[in-house]
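Visitor: predicted model and sequence follow; I will ask about them next.
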Amino acid sequence: MLQFLSRPAVKLVERYLPDPYIFVLLLTFIAAVAAMLIEQRSPVEVMRYWGDGFWSLLTFSMQMLLVLVSGFMLANTPPVKKGLSRLAALAKSPGSAIILVTLVSLAASWINWGFGLVIGALFAKQLAKVVRVDYRLLIASAYSGFVIWHAGLSGSIPLTIATAGHFTEDTIGIVPTSETIFAFFNVAIVIALLIIMPLVNRAMMPFENESVYVDPALLEEKPTVVSDQPRPAERLENSPILAWVIGLFGIAWLVDHFVFRGGGLNLNVINFSFLFLAIVLHGTPRKLLDSLNEAIKGGAGIVIQFPFYAGIMAIMVQSGLAATLSEGFVSIATADSLPFWSFISAGIVNLFVPSGGGQWAVQAPVMIPAAQALGADLPRVAMAVAWGDAWTNMLQPFWALPVLAIAGLKAKDIMGFCLVQLLVTGVIISLGLTLL
């Protein structure tokens, strides 16, 4: 049945889904028109919202770019690649390759969303070297693990409300992760996805005559060329001494941060960890720089598109459109159904505001009073927003950009399969939020 559903979905998306850059331009237009029609804002007001907010996420954009780059460099180190190669050897058939890449991506994304995106794509490329499998579905399966990130250890909403001094502390206090990430309902959803998603992806495998394969030779990396008579500068570039000195200096800071100062994880610490582990494991500055040159190719979409999403977010927030959308769903909710409607509304808002932290800033002022007024389970409502944010990433091509850049594909190549993943995960998450 899933194979039957995926065939028209793949054809539909391949024909009509534009490039993610065109997608963000269309979303900008939709948000602007909606703000004028629904919120009665003037064109000048909307233009100002958009322009004033266009550069508001520069710090976050750079952090996202570094997640991609540093994660790629770490995953591209000899020890990590060797581990991926050994793991890929476990796949003996196309079906087992699909199941294996899905499990690895889900587990890695639960640990950290940035690492999950990168490691999933690189592992998929490694599998394509040893197993003849539809390359589009393989990459779509690697991306499907991203649906779990906001329920994991790097989930921005549960981590935000568990941190002292967060912007809603005066109304909800500190909500420990035992009530969100490690709550029974959330763990149950995660386990269900770990079991079901590999089987769903396996069931979507196209027939032999409809499959798209990749030549393994195209996936091989060019070796680093070392001159027989290196210049002094080249000796420095290929010297492990500099790499080890600065790399160990960074690792010493991490030990001090976690062990002696009791520091926690945030995006900057994660990027710092990835970068300095990559410096040490690559061994020489030249190998690190070669890896960087490969990694940076995947960042073009982030550089050009994230400012547009910042502008869209400004329109949604400043015009009141995001609050109106959330309030519309809340108005028909009860204490029991509020998590479900929070999940649906968050999924829609995520198409325009693809940022977990930014989305909570938009929806918290609506969802928190509604949960308190209805007597709903507040941690569950917060996690419903988190799941909604992660869920429609299967439809929102922005977060697929790093995966696509590593794989050498376009959004239309995988989004047909992602559409089926969206439908299946939507049912699982909805049931978990409302029945458990």
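Guide: Here it is on my side, so go on.

Visitor: going forward, measure contacts and count neighbours with C-alpha atoms only.
Guide: OK.

Visitor: and residue 343, what is it in contact with?
Guide: Counting by Cα atoms under 8 Å, 6 or more residues apart in numbering, residue 343 makes contact with 384-389, 430.

Visitor: try it against this one:
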Amino acid sequence: MLAAAAKPFVNLVEKYLPDPFVFVLALTIVVMGAAVFMLQQPVTQVLEYWGGGFWSLLTFSMQMLLVLVSGHMLASTVIMKNALNTIARLAASPGKAIVLVTLVSMLASWLNWGFGLVVGALFAKAIALRIEVDYRLLVASAYSGFVVWHGGLAGSVPLTIATPGHFAEDLIGVVNTSDTLFSPLNMTLLAILFVIMPVVNRAMMPPEAERVYVEAKHLKEPEPPTPSGHISPAEKLERNSILALLAGLAGVAYLCLHFTKGGTLNLNIINFVFLFLAIILHGTPERLLHSMQQAIQGASGIVLQFPFYAGIMAIMVQSGLARELSQWLISAATADTLALYSFLSAGIVNMLIPSGGGQWAVQAPVVLPAALELGADVSKVSMAVAWGDAWTNLIQPFWALPVLAIAGLKARDIMGFCLVQLLITGIIISAVLMVL
């Protein structure tokens, strides 16, 4: 039944969903128009918001680019290929493949969102090399694990309000993670989704005649060129393993110092781990550079689209559009329904501000005073915003770009399945927020 229900969504998206770049261009015009006509902002002022914020995500864009490239380089090493293939052997059938990639992606995303994005996509490719399974659904299943990230150990909202000195401390104080990440509400949501998501993805598997496979030759990385004839001194250096080993060991030593001194696993550290393990495991600079050349080919979406999202975020925040939208969405809430309204509003705002931390900075001044005024549970409302942010990531091309680049697919290939995932997870999260 679910496979039949998913089919119209898949067909609709494949026919009518444009490239994510077209989507972000249209979104830019819509947000500009809303700021001008709804908030009566001067056109020149809106253009200044947009142009002034256009490059504000350069650091984050580079981080995401390195997530893609460094993760790809690590996965292309012989040791990592063998490790992924060993785990992939557990998928003895197409159905088991879907379930396994969903669980691995969810667990990795719960640990850290950047880790989950890369691991899920790479594991999907490893499975597709071993077994014939609908590749679109396999990659969509890998991406679906991302829905739990904001309820995981790297969740922006719960970690922010648990940090002394956060911007809303005067209003709500410091909220311990035992009341957010490890609360009965959050743990219940995680437990339900870890059971339901693999089942949903498995149930969406199309009939045999409608499945789309990918040939192994399109998934395998080209082998680096083998040396032949005379080797120049420069080429000898490029093929020298001592330089790579020394640099790699220096990176490992730094990581040991970082964690022994209480350092945490953030996006920079994940990239550091991926990069220096890749340096060590590739063995020579030549092999590493060959791998990088293969990895960088899919990075154009990040380079081109992220600045446009930064411009959209600048308009939303500086014009007050995000605040107005949030206030309107929760205006009818009561103490019992504020968490649900906050979740839904966060899901909508996330389509325009696809950044967990950035979205919290905009919505916290709206939802937190409302929670205090209505007598609602502040920690529950905060986690509702966190889950709303994670929820609509399922259909937000911003976050899908690294996964799609690694998998070699377009957004329209997976978004039909993602729409079904969005509807089902939305119902589940809404129900839990109302019951607990």
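Guide: Received, thanks. Computed from a prediction, not measured in an experiment: that's the story for all the values here.

Visitor: which helix runs longest in the second structure?
Guide: Secondary structure assigned by DSSP state H gives helix 411-435 as the longest helix of the second structure.

Visitor: ok, back up a step: next step: the contacts of residue 343 of the first structure restricted to helices.
Guide: Within those, residues falling in helices by DSSP H are 384-389, 430.

Visitor: reformat these as JSON lines; add neighbour count and distance to residue 349 of the first structure.
Guide: Compiled in JSON lines, those are given as follows (neighbours: other Cα atoms under 10 Å; distance: Cα to Cα, whole Å):
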{"residue": "384", "neighbour count": "31", "distance to residue 349 of the first structure": "13"}
{"residue": "385", "neighbour count": "31", "distance to residue 349 of the first structure": "10"}
{"residue": "386", "neighbour count": "29", "distance to residue 349 of the first structure": "11"}
{"residue": "387", "neighbour count": "30", "distance to residue 349 of the first structure": "12"}
{"residue": "388", "neighbour count": "29", "distance to residue 349 of the first structure": "9"}
{"residue": "389", "neighbour count": "30", "distance to residue 349 of the first structure": "8"}
{"residue": "430", "neighbour count": "19", "distance to residue 349 of the first structure": "17"}
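
Visitor: and these as TSV, adding distance to residue 229 of the first structure?
Guide: Below are those laid out as TSV (distance: Cα to Cα, whole Å):
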residue	distance to residue 229 of the first structure
384	61
385	59
386	56
387	56
388	57
389	54
430	64
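
Visitor: correct me, but residue 224 of the first structure touches residue 287?
Guide: Yes: counting by Cα atoms under 8 Å, residue 224 of the first structure does reach residue 287; the two are 7.0 Å apart.

Visitor: gap between the residue nearest to residue 420 of the second structure when sequence neighbours are not counted and residue 20 of the second structure?
Guide: If the residues on either side of it in the chain are set aside, residue 420 of the second structure comes closest to residue 6, at 6.3 Å by Cα to Cα, 6 or more residues apart in numbering. Between residue 6 of the second structure and residue 20 of the second structure the distance is 21 Å, computed by Cα to Cα, to the nearest Å.

Visitor: please apply the same query to residue 340 of the second structure.
Guide: Distance of residue 340 of the second structure to residue 20 of the second structure, computed by Cα to Cα: 29 Å.

Visitor: can you pull out the helices in the stretch 151-300 of the first structure?
Guide: For the stretch 151-300 of the first structure, applying DSSP state H, counting those that start in this stretch gives helices covering 156-161, 169-172, 184-203, 232-237, 240-255, 267-282, 285-295, 300-318.

Visitor: ok, which of those comes nearest residue 411 of the first structure?
Guide: The minimum distance between residue 411 of the first structure and the helices of the stretch 151-300 of the first structure falls on helix 300-318, with 11.6 Å, by Cα to Cα.

Visitor: the closest one vs the second structure, mean deviation?
Guide: Helix 300-318 of the first structure differs from its equivalent in the second structure by a mean of 0.8 Å after superposition (mean Cα distance after the TM-score superposition for the first structure).

Visitor: residues contacting that helix, please?
Guide: Where contact means Cα under 8 Å, 6+ apart, the residues beyond helix 300-318 of the first structure that reach it are 21, 24-25, 27-28, 31-32, 35, 46, 49-58, 61, 64-65, 321-323, 352-354, 362, 398, 401.

Visitor: need the contact list for residue 76 of the second structure.
Guide: 221, 291.

Visitor: and it, what pairs with it in the first structure?
Guide: Using TM-score structural alignment, the partner of residue 76 of the second structure in the first structure is residue 76.

Visitor: kindly provide the distance from its match to residue 139 of the first structure.
Guide: According to Cα to Cα, residue 76 of the first structure stands 17 Å off from residue 139 of the first structure.

Visitor: ok, now residue 432 of the first structure?
Guide: According to Cα to Cα, residue 432 of the first structure stands 27 Å off from residue 139 of the first structure.

Visitor: looking at the two, which one has more neighbours?
Guide: Taking neighbours as other Cα atoms under 10 Å, residue 432 of the first structure and residue 139 compare with residue 139 leading, 30 against 20.
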